[in-house]
Every structure is written in C-alpha cells, then in structure tokens.
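Q: 3D model of this:
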Amino acid sequence: MGDPLVAPALVGFGVNLLLTEVIKAGRMAYRCKDECNELVAKLESVRPLVEQVNDNSSKGNEACTLWLSGFQSLLERAKVVTNECKLESRWSRRKRMVKFWRWKKLPSLVMKISSDIEEARSNTSLVTLGIVLSMHIPKQVEAFSFVKQGTPSLIVGVDEHFKKLKMSILQSHGGDKASHFGLQGRGGAGKTLLVQMLNNDDDIQMKYGKDSVIWMTVGLDAKVSDLYEKLGRCCILDNRVSEKFKLIKNQEEQRTFLKNAYAKKKVFLILDDVWEKPKYDHHDMLFWVDIARGQGSATLITSRSKSVLCKVQAKVEVVLSLPKEESWKLFCCHAFESGGALLTTLEELAWDVCEECKGLPLALKRCALHDLRRSKPIVDSNVDDELFGRLELSYKELKDDATRICFLYFAAFPEDYEIEADELLRMWVAEKLFGLDLSTEEAKDKARAHLEILVRRSLIDRYQGSNYFHIHDVLRDLALHIIGKAERGECGYECFFQSRKEYAIIPKIELLKDLKRMSFMGCNICKWPEDLQAPHLKVCILREISDIQSELMTSLFKMMPDLKFLDLSGNHLSDGKVPCFESLVSLTHLELGRNFFHEFPMSVVHLHKLVSLHVADCRSLKALPKSMGNLNSLVKLDLYGCRSLKALPESMGNLNSLVELDLGGCESLEAFPKSMGKLNSLVKLNLGGCESLEALPESMGKLNSLVQLNLYGCGSLEALPESMGNLNSLVELNLGSCESLEAFPESMGNLKNLKVFK
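A: You can find the predicted model right below:
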C-alpha cells in the first residue's frame, strides 16, 4: 500500500539512501562509460522527489528553500557532465588520453559532482524538519484489515453446507466477471455461522489473500454511508485512494468510485444479512454494496430472501433446518450438563420441545436452557411469530423485570454492535435498576451478575476473553418485537429504541408519558417535536446523530426532569452547538466524548448531582473551567485522549468524591496542580501517555486512598516527588517508557502494599 507522505519520510532516509547510490554510481562513472548510464538513472530517480518537495516548500524555512535550490542546480550540473561523458566517442576518448590535461578534466568533473552531492546529503538531516513543516500532510486513514470472526466451540449440522460452499468458492474462476454466491435461510438457521467459518478458513484466505477477505455486516438498519466508510479505508486500497474517497460526498459518486477502485482488486467480499427493503433513491441495499467486480473476485451474500440473491444471479445454497438427529444432539448439548440417562418423562418432554424448534439452531440452543417441565408447545402459522414465540420462552423465564429490562437494553444498540459492559453498567446504575438503596459498587456487582445470567441463558454472547458483548440479530429483533407489542404495565412498554434509521420516528405523546428509556443511536431525525414531555424518562441515548439542534434540545431537556443518564457522544458538537444542561437537575451520568468543542460547556458545572462525566477523545478541548471543582458529587472523570488539554484548574482539588480520574493520552498536559493532593477519595489515576508532563507535585503523597497509578509513556517526566513513599494504599504502579526518569526517590521503599511494579 502506497505512502501518501512522500517528503518527510524520504528526505530523512530515502533521499539519503538514493544519494548514497548516486555517489557510488559517480565514482564508478569515473572509470567506465556504462556506469555513466547508471549515474544518469540514479539522478533521474532523485529528481521527481526533490521537485515534489520543492513544489510544497513555499511554507518551509529559509534553510530548506536554499538547500532545495542548491540541490536542484547540482542535479542540472550532474546531468550535463554525465551526458557528456556518456556520449563521448571512441576518437574523443583516444584524443583525451594523448592530452593528459584533457583526460583528467572530464572525470574530475564527475568526481566533483559526486563530492558536492555527498556534501548535500550530509545536510539533509538539517533541513528535514523544514520540509516536513512545509508539506501538506494528509491525515492518515485508519485502515481496517482482516477480522477473524468468533465461532462457538460446538458446531453441529453444518459440515455438508460448509464443504459444498467452500468447494464452489475455491473452484470459481470467474474469468472477466466476478462470482456471486448466496446463502439463503430463515432467521436463526445458522447462515452467519457458516460465513464466519468461511471467513476464517485458511484455504479461502490463501486463494484471495488474508487482507482481501472483507467482512461486512449489513442488516436491516445499516446505513450505506457507514458501509462505504469502511470499504473506503480497506487496507488493500492505496492511502491516496482512501483520501480521495473521503472528499466525495455524493453517494452515487461514492458508489462509482468504489466500484472502480475494487475493479482493480481481487477480493472475497462477505455481505452478511442483506435485506430486500429499498434504501435511498428507491434502490435496494444490494445495489449499493455489490461493488466487488474485479477479475477473480467473489461476493458471498446471506439473506432470508431468495429474490435478493436472484438479482445478482448468485449460486444459491439453501440452509434448511437441522435433521432430527442433529437437532437432538445440539439440544442435548445445551440442555443437559451431564451425559447420564434421563428420566423417561423428561426425555419425552425434551423430544417435544426439540420438535417444536423445528430444526432451527438458534431456537434449539435458547430453548434448551429452560426448565423443560414448564415448557409448552407453541403453534403459530406466521414464520416470524413462530420463531419469536419459541425464543420468547427464554425471555419469559427470566426471573424478574430487572433481568428482562437488561435484555431489552440490547435493542438500544445497532445490529451487530460490540457493546462494552461498562456502557451498560453506567446506564443501569444511573437508572437504579436494581434498587434505590444500593451503593454504586453494589449496583455494579448486580449488573455484572445480570449480564452473566443473560450469557448463561444464551440470550447474549460475550466476545471471548473481553469485556464486550453481542446479541444475535434475531434476538435483537425479538427484543424489538417484545417492545413493540408490550402493553401498559409491562417493562417493554417503558422502552423506545431506534438505531441507524434514516428517518427516525419520534414516539407518540401518550407513550412519552410512560417512557423511561429512549435511544436514537446513529439516527437522522428530521424534526423534533416542540412539545416532547417525558416526565419519567431516565435514560436518553442521542449518540452519533447527524444534526443535533442545540437550542431545541435545550428546550426539550426542560421537559425531562427525572433524566439520570444522557449520552451525546460522537455528535461532532463544536463551540456554540452544545445544548445547555442546567435544567437537568437530576442528571447523574453525562457522556460527551468524541465531540469537537474547544471550550468546555459551562452549564455542566451546575449539575451538582453529576456522578460520572465522560469527555474522552474530545481532541480539541484546551482547558477546563475554573469552577470545575463545583461538581462535588463527581466520582468518575474521564478525559482520556483530550490531546489539546494543557492544564487542569486548581479547583480540581475540591472534587472530594472523585474516585477515578483518567487523563491517559493527554499529550499536551504539562503540569499537575498542587491542589490535587486534596483528592482524598481518589483510587485510580491514569496519566499514561502524558508526554509533556515534566513533574508531579509533592502534594501527590497526600493521596492516601490511591491504589492504581499509571505513568506509562510519560517521556518528559524527569523525577518523582519524594512524597511518593507516603502512598500507603498504592498497589499498582506503572513507570514503563518513562525515558527521562533517571532515579527513584528513596522513600519508595516505604510502599509496603505495592504488588505490581512495571
């Protein structure tokens, strides 16, 4: 993949390397005419680079400009001399040999040129900075590459489909055309599992190249713009191509550009869960995402609809239900922990339930986890209702409304969204879902326990070895189905969730009166109602919305007196565009991460009940207000990745309730206020990656509750305060990559509770 940044990388290293080759060629040219040709070639290889740098040097410093001017002149002289030497006739050479002075003149000119070039090379390091500053440096595109898909340890009944489809893909030649393969089946039949196995298959990766296997989850609520953004930064595309794509705003033009870009690539594109529903300008989703048309490319599409696959004349493999024996095997693996004999009555009931699932793997897995004695046959004519009816057993068997609400919360996020446990915990704790009298830590423990219940019931899945969770799209549909048909008094009636909708629907006035949870994540909302009264609303997710109208939102917040949790992250809010929060007198959790404001919203400091404030990755934020210390209830403050933040106000020392402070990645932070020593409740302090931080105040030693201190990557930190030895509660200390740190204070020997030292 090409590097879009030519000059800075090459002047410091590449030009130097090229000039070394030029010098060698010049010395060879002294002796041999043939080597003159090589010297000319070397000079020509340097010329385009220097010209490109020179074209962009208008903003560079004077030394840079002088060096470029002199070097270009040197190249011109070298070209004249080497061409003269290269074109010298045999008679001229003999004549030169007779006249010693003439024999010496031409080669000496070549040697003089080589000497001058060598001197110019030695000065490249002096002007590199000037050239780097003069260049227009495009922002690097974060490319994505091959992603291995997680598959369950137990896989039953798909071997035949897998082998057949894999063989068809490996044997496809395509000729001048790309190949299309389709996988059709109803929801929960195992289509996604099959394509996950194909995505991870070594033979498939060998045929196309590992990074040319591209996984795209489409789904019913997908936005074409999101899918295109991912396709545009695929690592198999040149960075220049990705940069050009970012400049295109029209969706039709984006489609044309991507089709042309991928026409030159051989890829295996997986489009999982494509729907027939029209999207944008009366075209269906397949019209927009079927862009892998390069020679030898293949596209694998999964869909519930055969007509979707017929549009591209795909070779279709139909995934039907599992055979009876395979169904029983899968059911038993999840229903019975031991392999012992079953009671006759229990086995008969198990067979009845197994037959009710009609070979659908998802239903078999979920229904297997119920108490079989309470399972009842379900008869329904409608396919979706039939499936949801079976799956709804898992929901109804949950022990209380709190657990049911935890499950429904997963519908607040877009399809195939990786949901971090901490996100859910903050919402559930803010709502006081598990009781009014629990402490924050007790509520978090309850929340984690409920997540484990949902995992054990196979209603959600945990990403292996991580703190992230995922819900199957059919089970997410089930949650939306439950919410949609809920009646007053049921917990589903208190929820309204939409995500990634082009034209989101605002709930009706009568529903708003009972609403406690509302999400419009990733939606386009054309018009907010002026009268949006939600007196009981506790959790409101307005993340990644295309156009937040600050004045209107300020008015709407006045009609949400009981709001506890508000998420406005990822909305690109700039100065003057942030709503006013003063009316949210009950707010305890506020998420403002990934926004563009330079000045911190002053209305936040009036939220006296605020417990958790997340402002992570607000890279333009330069300072916090002097009145920041007014947030007396604040327990957690997350400022991670605020790269422009240079200082903290002295009033921060007044945050008596603060337990966790995250300043990781605040690259410009130069000092830590002395008043921070008054943070008696502080348990976790992250200063990792604060590259400009040169010193810590002596008052650090007064942080009696501090358990974790991360100073990793504080490259400018020259010394630690002598008072460090007073941190009696410190258990974990990370000083990795503190390159300027030469010695530790003697008092560190007093850290008797220190167990982890890096």
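
Q: Only C-alpha atoms from now on, for both contacts and neighbour counts.
A: Noted.

Q: where exactly do the strands run in the stretch 501-650 of the chain?
A: Assigned by DSSP state E, counting those that start in this stretch, the stretch 501-650 of the chain shows strands spanning 517-521, 539-541, 565-567, 589-591, 612-614, 636-638.

Q: Including mean neighbour count and distance to Leu532, could the ones you listed go into CSV?
A: As requested, the strands of the stretch 501-650 of the chain are exported to CSV (neighbours: other CA atoms under 10 Å; distance: least, CA to CA, whole Å):
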stretch, mean neighbour count, distance to Leu532
strand 517-521, 24, 12
strand 539-541, 23, 13
strand 565-567, 23, 16
strand 589-591, 22, 20
strand 612-614, 20, 25
strand 636-638, 20, 30
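
Q: Now render those as JSON lines, adding distance to Leu18.
A: Formatted as JSON lines, these follow (distance: least, CA to CA, whole Å):
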{"stretch": "strand 517-521", "distance to Leu18": "52"}
{"stretch": "strand 539-541", "distance to Leu18": "56"}
{"stretch": "strand 565-567", "distance to Leu18": "53"}
{"stretch": "strand 589-591", "distance to Leu18": "51"}
{"stretch": "strand 612-614", "distance to Leu18": "49"}
{"stretch": "strand 636-638", "distance to Leu18": "48"}
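
Q: The structure of the following sequence is requested for comparison with the preceding one:
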Amino acid sequence: MEPKVFHILRFSNVHLNDSALQQCLLYCAFFPEDFTVDREDLIGYLIDEGIIQPMKSRQAEYDRGQAMLNKLENACLLESCISKEDYRCFKMHDLIRDMALQKLREKSPIMVEAEEQLKELPDESEWKVDVMRVSLMKNHLKEIPSGCSPMCPKLSTLFLFSNFKLEMIADSFFKHLQGLKVLDLSSTAIRELPSSFSDLVNLTALYLRRCHNLRYIPSLAKLRELRKLDLRYTALEELPQGMEMLSNLRYLNLFGNSLKEMPAGILPKLSQLQFLNVNRASGIFKTVRVEEVACLKRMETLRYQFCDLVDFKKYLKSPEVRQPLTTYFFTIGQLGVDPVMDSLLYMTPEEVFYKEVLVHDCQIGENGRFLELPPRRCFIFLNRKMSRRKELMRCFSI
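A: Sure thing, here's the model as predicted:
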C-alpha cells in the first residue's frame, strides 16, 4: 500500500499550485513526529527563511502565513489543534511527514534527527559538505565538545532547540559554518556562546528564548545581516556588545530576562525595528528613555513598560513623525510585585494583533494625572484596591 499512498500524497503536494505553499508543507517535516507546532512560531521561521516574501507590514506577512496554513489544513495535509495554553497549533501525519522528508532530500541535502534520543552530536562524517538544513531538536545532547568542527559552508539552518541538557558549545563548532542564516538554540542550558559565534556574518535570525542559564553572548558587531533577535527569558544582565551595529534588525524581544537597563543610544541606531518588546515578567527593569522609543519610525508592534502616566503621556505627545502602530501592549506602573498582574502579562501571545493597555497602581485623576489613550480602540486593565482586596476591571474605550 505504501507506494500508492505516497503517490497520492506527492500528487497532492504538486497540485498545491503555489511554490511557497509547497515549501511551507515541506518545512513542517523538520519537526518531530506527532509534534504539536505553534502556528505563529512556524510563520516566524517561514519569514526568516524567505519562504514568505517581505510585504508592506509584519501583519501582512503573518496574515499570509495564516492563509497558507489554512489552505494546508483544508487540504487535509495538516491537522489543526489547540494547545493547552489555548493557542492555535497543528500536527503533521507521519506518512505526510515521510513524504515531505523524501521530497526535501530530493531537492537538497538535509539532516533530520529530531527527537531521536541522541546523547551525542552525529559523527562529523554524517555532516555532508553540501548539507543545507539540520534539525537536531528535542534530543538529549549535553555538550558539543572541543574539536567538533563540521565542514558545512552551505548550512543555512540549524535547529538545536529543546536539547534541555545542552550546557556547552565548543568554540570550534561554528568555525566552518559561516553560511548559517537561522540558528535556534532555544530551551537549552547553555551558559554562554563561544567567541566563534561572532563570525557568523550571514546570520539573519537568532533564537535564544528560554535559555535560562545564558549569561554571556560575544560581540554582535559583525552580524550586520541580523534581522531577528529573540532573547526572551535569559539570564543576561547586560546586552551583548555591538548591538548598535545591527542596522538591519527588525525584531528585538527582551521580555522576561535579567537585564538591568537598556543602555542609552542603542535604540535610535536600530532604525529598521518593526517589533520591540521590553516588558518584563518579574523584577524591576529600568526602561530606556521614552524619546528613544518614540523615534523608531518603522515600529509596528510595541510591547513596552512605562514607569508612570507622565512617561506614557510623553510618548503619546512625542513630536516624532512615525507610522501608526499596528498593535501594542502597554503596561503603565511598576510590575514585578503582583503575581496576578504578572501572569496576565505572561499569558499575552506574541503575535496576536490587538491593542491593549494595562495600568497598575497609578493614581488616575489625582493632581491632574489623567489617562490618555492612543487612537482607535483599545482595552484597558485597571488594578485598584477595594474593600482590602485587589480587583481587576476591564474597560473598553473607542
């Protein structure tokens, strides 16, 4: 039966009549069998890889990605599902994944060893010189030892995320991987990146989210092509050196990390930023000057913590001419001391396009402190004390 089933599946893939749609389906095969994939995460990768071409806005790109996944689900090539956090996800049937892997291997050399219980990196003889993409996600790697230096100059994508025990990457590892464009080390136990990482001059997307032990990243000054930098939930106390050189950076996510402050003068140098998140889930974060945020003229999605109403008003009244935000999530007041409010902040999805303001322990109406709102509709969360208990109010405003 297998050859007949494969023939039908290959026929379905060919008759998608859209090269990007075909590439999207094949890309799903880099994830493990029966793996639940978050739709927004996949769309982010498709944008990084250029499968979704640049469009007039981030929202347009994500809308395009959602439409592509809808088509694949309607064609029964992907299975829709909902995660326990109530996010939209999908799965790929094992037979369809096998077909996709077969097609991928026909087009270019790949290595896919996702969730194969690997405890050591594949032997260097398995790293072919012309390999294009490698997926080693969700294994049990503990280290990439000294001397390991695959000769793969054409390797463009490397997935090592969810190797939860991976603590160390030797300096030799990146020496011959100069073609890398997409690198995902999320959810690993690494404490630092090796110095050779600084020479990955073609890197366009770097994912380090939930690297809870990560305290050091070498200079990023040479990474002029970097467009996406995800540092959510790291142990970094200072930003990496060379951040001001990332003139092509579109996406910067600093949510929930250990940064003590944002050094002055960096944000104005990141003039291409479209997405910025400097909110914090817990603790105290000394935010950057509001004027530096307001000067980002290409900003579409801003998630930012204002110290107080005065700071917020200063941002709204800034004389800088910039395009209207597509979406925002503003918090006003000191967070990090109230678990209920922090959980609200934590539960907010990254790529949901809405407009929301969360206010915490601000004296609205006193001494002329009035709450002004950005234009168009928004949701406001107020936290106030009533009858010795805290109560959340949800207000709607046009």
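
Q: which stretch among the strands of the stretch 501-650 of structure 1 comes nearest Arg90 of structure 1?
A: strand 636-638 (78.3 Å; CA to CA).

Q: counterpart of the helix or strand that comes right after the closest one in structure 2, which residues?
A: Later in the chain than strand 636-638 of structure 1, the nearest helix or strand by DSSP states H and E is strand 660-662. Per TM-score structural alignment, the counterpart of strand 660-662 of structure 1 in structure 2 is residues 275-277.

Q: what's the answer for stretch 165-181 of structure 1, then?
A: By TM-score structural alignment, stretch 165-181 of structure 1 lines up with nothing in structure 2.

Q: End to end on that stretch, go ahead and measure it.
A: 8 Å (CA to CA, to the nearest Å).

Q: re the thing from before, tell me which residues of the match of strand 660-662 of structure 1 are tucked away?
A: Phe275, Leu276, Asn277 (16 or more other CA atoms under 10 Å).

Q: Could you dump these into CSV and include distance to Ser318 of structure 2?
A: Putting the buried residues of stretch 275-277 of structure 2 into CSV (distance: CA to CA, whole Å) gives the following:
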residue, distance to Ser318 of structure 2
Phe275, 19
Leu276, 18
Asn277, 19
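
Q: Out of the strands of the stretch 501-650 of structure 1, flag the one nearest Trp351 of structure 1.
A: Judging these by CA to CA, what sits closest to Trp351 of structure 1 is strand 517-521, at 39.6 Å.

Q: Quick one: average offset of that closest one versus structure 2, please.
A: On superposition with structure 2, the mean distance recorded for strand 517-521 of structure 1 (mean CA distance after the TM-score superposition for structure 1) is 0.8 Å.

Q: what span of structure 2 lines up against that strand?
A: The aligned range for strand 517-521 of structure 1 is 133-137, by TM-score structural alignment.

Q: Return the distance of Tyr354 of structure 2 relative to His212 of structure 2.
A: 29 Å.

Q: Spell out which helix or strand contains Phe257 of structure 1, please.
A: In the assignment (DSSP H and E), Phe257 of structure 1 maps to helix 251-262.

Q: which part of structure 2 lines up with that helix?
A: Counting by TM-score structural alignment, helix 251-262 of structure 1 falls onto no part of structure 2.

Q: again with stretch 7-18 of structure 1
A: Under TM-score structural alignment, stretch 7-18 of structure 1 corresponds to no residues of structure 2.

Q: For that stretch, give the distance from the opening residue to the closing one.
A: End-to-end for stretch 7-18 of structure 1, by CA to CA: 13 Å.

Q: go on, stretch 512-525 of structure 1?
A: 17 Å.

Q: Same question for stretch 391-411 of structure 1.
A: Note: stretch 391-411 of structure 1 ends 15 Å apart using CA to CA.

Q: May I see the buried residues of that stretch?
A: Buried residues in stretch 391-411 of structure 1, defined by neighbour count with 16+ other CA under 10 Å: 391-395, 398, 402-411.

Q: Spit out the contact partners of Ile47 of structure 2.
A: Applying CA atoms under 8 Å, 6 or more residues apart in numbering to Ile47 of structure 2 gives the contacts Gln53, Pro54, Glu61.
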